[in-house]
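1. Below are the sequence and a predicted model for it; my questions follow.
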Amino acid sequence: MYLGILAGMEITQAQYERIVHCLPLQRGNVSLSNLNVLNAILYVAEHGCKW
């Protein structure tokens, strides 16, 4: 699921395939992929998060 809000630092599917073996396995009933979570972390790292 791509939300269209990420710009700048974003990992593509091809890049993700190269690092997926370094990430924990996805288990259980999850609604977000590890790729989406990783891209969200990069978004906050680049743009910050104002509360």
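-> Alright, I've got the coordinates.

2. make it CA atoms for all contacts and neighbour counts henceforth
-> Noted.

3. packing partners for the top helix by length along the chain?
-> Secondary structure of the chain per DSSP state H: the longest helix is helix 34-47. Here helix 34-47 touches no other helix or strand, going by 3 or more Cα pairs under 8 Å, 6 or more residues apart in numbering; DSSP states H and E.

4. okay, now the one to match up with it:
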Amino acid sequence: MEISKAQFKIIEPLLPVQRGNVKIPNIQVINAILYIAEHGCEWRGLPENFGKWYSIYMRANR
């Protein structure tokens, strides 16, 4: 399950503003979290097309 750009525009105001040198956009982080929730895999099992698993994990924890 992935959210579209139109769906993301609806929830974007509810997310924290990206600060600093952020390489992974919020939509990619949201889609990675949805992937983890849907497949029930560990963070290390996240496919590489979402980015580095550790970066996604740290963003999700913040």
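-> On my side now, so go ahead. Keep in mind that what you see is a predicted model, and the values were worked out from it rather than measured.

5. What range does the longest helix of the first structure cover in the second structure?
-> Alignment of helix 34-47 of the first structure against the second structure: residues 26-39, by TM-score structural alignment.

6. Average offset of that stretch relative to the first structure?
-> Compared with the first structure after fitting, stretch 26-39 of the second structure deviates on average by 0.3 Å (mean Cα distance after the TM-score superposition for the first structure).

7. Just the buried residues of that stretch, please?
-> Residues of stretch 26-39 of the second structure classed as buried by neighbour count (16 or more other Cα atoms under 10 Å): 26-33, 35-36.

8. Can you redo those as TSV, where the extra columns are distance to residue 1 of the second structure?
-> Formatted as TSV, these follow (distance: Cα to Cα, whole Å):
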residue	distance to residue 1 of the second structure
26	16
27	13
28	12
29	13
30	10
31	7
32	9
33	10
35	7
36	10
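
9. which one of these sits closest to residue 10 of the second structure?
-> residue 27 (11.5 Å; Cα to Cα).

10. any idea how far residue 42 of the second structure is from the residue lying closest to the closest one once chain neighbours are set aside?
-> Counting by Cα to Cα, 6 or more residues apart in numbering, residue 27 of the second structure lies nearest to residue 8, which is 6.6 Å off, once chain neighbours are set aside. Here residue 8 of the second structure is placed at a distance of 24 Å from residue 42 of the second structure (Cα to Cα, to the nearest Å).
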